[in-house]
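S.K.: Here is a sequence together with a model predicted from it:
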Amino acid sequence: MKTRAITGFFFVLVLLAAVLFSAYAFSIFFLIVALLSQAEFYKMITSDQIKPQVIGGLVLGAVVFSLSIMVTLFAIPSKLLLLVIPFAIGIYLLELYKKNTHPFLNIALTFFGLIYAVLPFIFFYKLGFLMQDYQYSYPLSFLLLLWTNDTGAYLVGKQFGKHKLFERHSPKKTWEGFIGGLVLSVLVAIVIHHYFGGLTVFQWIGVGLIISIFGTMGDLTESMLKRSLQVKDSGSLLPGHGGLLDRFDGLLVAAPLVYVFLKLLI
């Protein structure tokens, strides 16, 4: 428990520093987090039969995220994102030179590592630039609401939880905990509106609801992945907490939806 508390404290400290310090720190930090998460995914699924292209996938992930950063921060022409295409085709070509049993499964899972573990962080990253110039209020609010939902679900579920939410994938989650996290997220969204503004109170509540509902689904999705692979944690980078995918599982589903929601509003 002590190790978990110390790890959590310093990780949150570094995370908040990256969000609050500058657009460049924010960019570099989440580029690294995204690639480490992608590497965790590849490590989890690799077996004697399944062999995703780890190096090729990570290079593709780095190219996609780096180009997104350059388009956002330095206003390079968005058509340069087309450079992703030859790197993507390279995944197919590389598989031709390998003697693997399931080549197309390897190709599919290499690309899925990008979709599952990198693209959501790009959408989260873009939350910081909804108003063109970098504003930490949106990504910070997202994280606060995500943590609020997790905390509320845990505390209420532990105290009052009786009805299982999705026992097949996560035996400890309950409907009572889910509702507790959702209610607390709505309350914190109202507080965020008071301090940050930017959106109406109902729009902030909408963001809180999306994060609560789909953040929970992201958590369940990662639990489903780990159970299918019979692993306890996605990695061991964070002692006492597991891996980065374990810490950001809710973000993986909620961030793209929050970005779309806010993009349509602003």
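M.R.: It's in.

S.K.: going forward, measure contacts between C-alpha atoms and count neighbours the same way
M.R.: Fine.

S.K.: Not counting stretch 73-93 itself, show me its contacts.
M.R.: 53, 56, 57, 60, 63, 64, 67, 68, 70, 71, 107 (Cα atoms under 8 Å, 6 or more residues apart in numbering).

S.K.: So which of those residues wins on neighbours?
M.R.: residue 57 (26 neighbours; other Cα atoms under 10 Å).

S.K.: Using the three-state scheme, assign that residue.
M.R.: Put simply, residue 57 is helix when judged by DSSP: H, G, I helix; E, B strand; the rest coil.

S.K.: And whichever strand or helix holds residue 212, how far out from the chain middle?
M.R.: Using DSSP states H and E, residue 212 sits in helix 201-229. On the basis of Cα atoms, centre = their mean, to the nearest Å, helix 201-229 sits 10 Å off its chain's mean C-alpha point.

S.K.: What of stretch 72-80?
M.R.: With Cα atoms, centre = their mean, you get 23 Å for stretch 72-80.

S.K.: Next, the buried residues of it.
M.R.: Using 16 or more other Cα atoms under 10 Å as the test for burial, stretch 72-80 gives 72, 73.

S.K.: putting a second one here so we can go through both:
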Amino acid sequence: MNNLAVRAITAIIGVAIIISGIVFSSWTFALVMLTIALLTLREFYGLARKGGTKPYEVWGLVFSIALFGLLFLNYQDQLENDTFWMLPALFSTVFLYPLIRHGQGHAINCLALSILGIFYITLPFCLSIPIAFVSGEFQYELILGVLFAQWANDTGAYFAGKAFGKTKLFEKVSPKKTWEGSVGGLLLAVGVSLTFCYFFGTMSYLEWTGLAIVISLFGSLGDLVESAFKRALAIKDSGSTIPGHGGFLDRFDGLILALPFATTYIHFVI
């Protein structure tokens, strides 16, 4: 079976699981997004280890679960706001790790990359929650629209780049990405977003188009950011968890940067 067939089969199975989880209930939505966030964070810490640094992975995963869980429960109206005050203390425990793991790597680098993982990966995935609850109660349409626009951007960029790609986008970071591929990704993302508007509404056609442009632009930049990390470490894929796609960080790198800007856009528009 060739690589394209493996990619397609894996994508279909993965997308089906994600869609089912998001649509079924708010709790399964949270479980899906948190699981992706944790697996992606683990791969980021794995990249750091390959670069010679030993981030505090247990702390990062525990803090991510606490942050995501508290935010979700707050939006579910099942949590008092005062409970959030446990987060500063939990966050500060990372500074105790150099004492526990004294002599196991450069403490400043370990701390920096441990915290960077939270800001780079966990926080963006947490922003999927205010998107899903933007109307005050859980609705899956918008978060699905964001995901589909990002997937469409990736798919359109891949095939348009294969067919028409000539002009390099950012050759020093990612030699295979082209302007033609980016345009193809944008057009497909807009088309998918307009389809969502037709079936679900939620926003106007113009607003859905704007969302697609935001996701396409910053999703493509997110892909380049991760490429820069891997290039610095001379690594092709962040992992091999997803057959034909590399790792979770490879698959969701665009979404990581797209989510903060999509969240801002949606909350200004709605």
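M.R.: Structure received. On a predicted model such as this, the values are computed, not experimentally measured, just so you know.

S.K.: quick one on the thing from earlier: please convert the contacts of stretch 73-93 of structure 1 to TSV, extending it with secondary structure and distance to residue 209 of structure 1.
M.R.: Output for the contacts of stretch 73-93 of structure 1, formatted as TSV (DSSP: H, G, I helix; E, B strand; the rest coil; distance: Cα to Cα, whole Å):
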residue	secondary structure	distance to residue 209 of structure 1
53	coil	37
56	helix	37
57	helix	33
60	helix	33
63	helix	33
64	helix	29
67	helix	31
68	helix	27
70	helix	31
71	helix	30
107	helix	35
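
S.K.: May I see the residues you listed organised as TSV, with distance to residue 115 of structure 1 added?
M.R.: Below are the contacts of stretch 73-93 of structure 1 laid out as TSV (distance: Cα to Cα, whole Å):
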residue	distance to residue 115 of structure 1
53	14
56	14
57	11
60	11
63	14
64	11
67	16
68	15
70	20
71	19
107	13
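
S.K.: Need the counterpart of residue 28 of structure 2 in structure 1.
M.R.: Aligned by TM-score structural alignment, residue 28 of structure 2 pairs with residue 25 of structure 1.

S.K.: Also residue 11 of structure 2?
M.R.: Match for residue 11 of structure 2 (TM-score structural alignment): residue 8.

S.K.: quick one: contacts for that match?
M.R.: Applying Cα under 8 Å, 6+ apart, we find residue 8 of structure 1 in contact with residue 241.

S.K.: Could you look up the SS state of it?
M.R.: helix.

S.K.: Can you show me the strands along structure 1?
M.R.: 164-166, 170-174 (DSSP state E).

S.K.: Please identify which of those is closest to residue 227 of structure 1.
M.R.: Closest to residue 227 of structure 1 of the strands of structure 1, according to Cα to Cα: strand 170-174, at 9.1 Å.

S.K.: Which parts of structure 2 are helices?
M.R.: Taking DSSP state H as the criterion, structure 2 carries its helices at 3-24, 26-50, 57-75, 86-92, 97-100, 107-117, 123-126, 128-132, 140-164, 179-200, 205-233, 248-269.

S.K.: Dump those helices to a markdown table, plus distance to residue 170 of structure 2.
M.R.: What follows is the helices of structure 2, written out as a markdown table (distance: least, Cα to Cα, whole Å):
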| stretch | distance to residue 170 of structure 2 |
| --- | --- |
| helix 3-24 | 24 |
| helix 26-50 | 22 |
| helix 57-75 | 31 |
| helix 86-92 | 36 |
| helix 97-100 | 38 |
| helix 107-117 | 24 |
| helix 123-126 | 24 |
| helix 128-132 | 29 |
| helix 140-164 | 13 |
| helix 179-200 | 9 |
| helix 205-233 | 8 |
| helix 248-269 | 15 |
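
S.K.: quick check, nearest of the contacts of stretch 73-93 of structure 1 to residue 211 of structure 1?
M.R.: With Cα to Cα as the yardstick, the closest approach to residue 211 of structure 1 among the contacts of stretch 73-93 of structure 1 comes from residue 68, at 23.3 Å.

S.K.: correct me, but that closest one touches residue 122?
M.R.: Yes: look at residue 68 of structure 1 against residue 122 with Cα atoms under 8 Å: they come within range, at 7.4 Å.

S.K.: that older thread, can you say which of the strands of structure 1 is packed in most?
M.R.: For the strands of structure 1, the largest average neighbour count (mean count of other Cα atoms under 10 Å) is found in strand 170-174, namely a mean of 18.

S.K.: mean deviation of it from structure 2?
M.R.: Compared with structure 2 after the fit, strand 170-174 of structure 1 shows a mean deviation of 0.9 Å (mean Cα distance after the TM-score superposition for structure 1).

S.K.: do the same with stretch 58-71 of structure 1
M.R.: Its aligned residues in structure 2 lie a mean 1.1 Å from stretch 58-71 of structure 1 after superposition (mean Cα distance after the TM-score superposition for structure 1).

S.K.: sorry, back to before: out of everything not next to it in sequence, what's closest to the match of residue 28 of structure 2?
M.R.: Excluding the flanking residues, the one nearest residue 25 of structure 1 by Cα to Cα, 6 or more residues apart in numbering is residue 18, at 5.1 Å.

S.K.: Kindly report the same for residue 241 of structure 2.
M.R.: residue 247 (5.0 Å).

S.K.: Kindly report the same for residue 166 of structure 1.
M.R.: For residue 166 of structure 1, the closest residue by Cα to Cα, 6+ apart turns out to be residue 173, at 6.8 Å.

S.K.: quick one on the thing from earlier: I'd like to know which of the strands of structure 1 is closest to residue 265 of structure 1.
M.R.: Proximity to residue 265 of structure 1, assessed across these by Cα to Cα, is greatest for strand 164-166 (31.6 Å).

S.K.: now the closest one: which residue numbers in structure 2?
M.R.: Using TM-score structural alignment, strand 164-166 of structure 1 corresponds to residues 168-170 of structure 2.

S.K.: What mean distance separates the matching stretch from the matching residues in structure 1?
M.R.: Compared with structure 1 after fitting, stretch 168-170 of structure 2 deviates on average by 0.3 Å (mean Cα distance after the TM-score superposition for structure 1).
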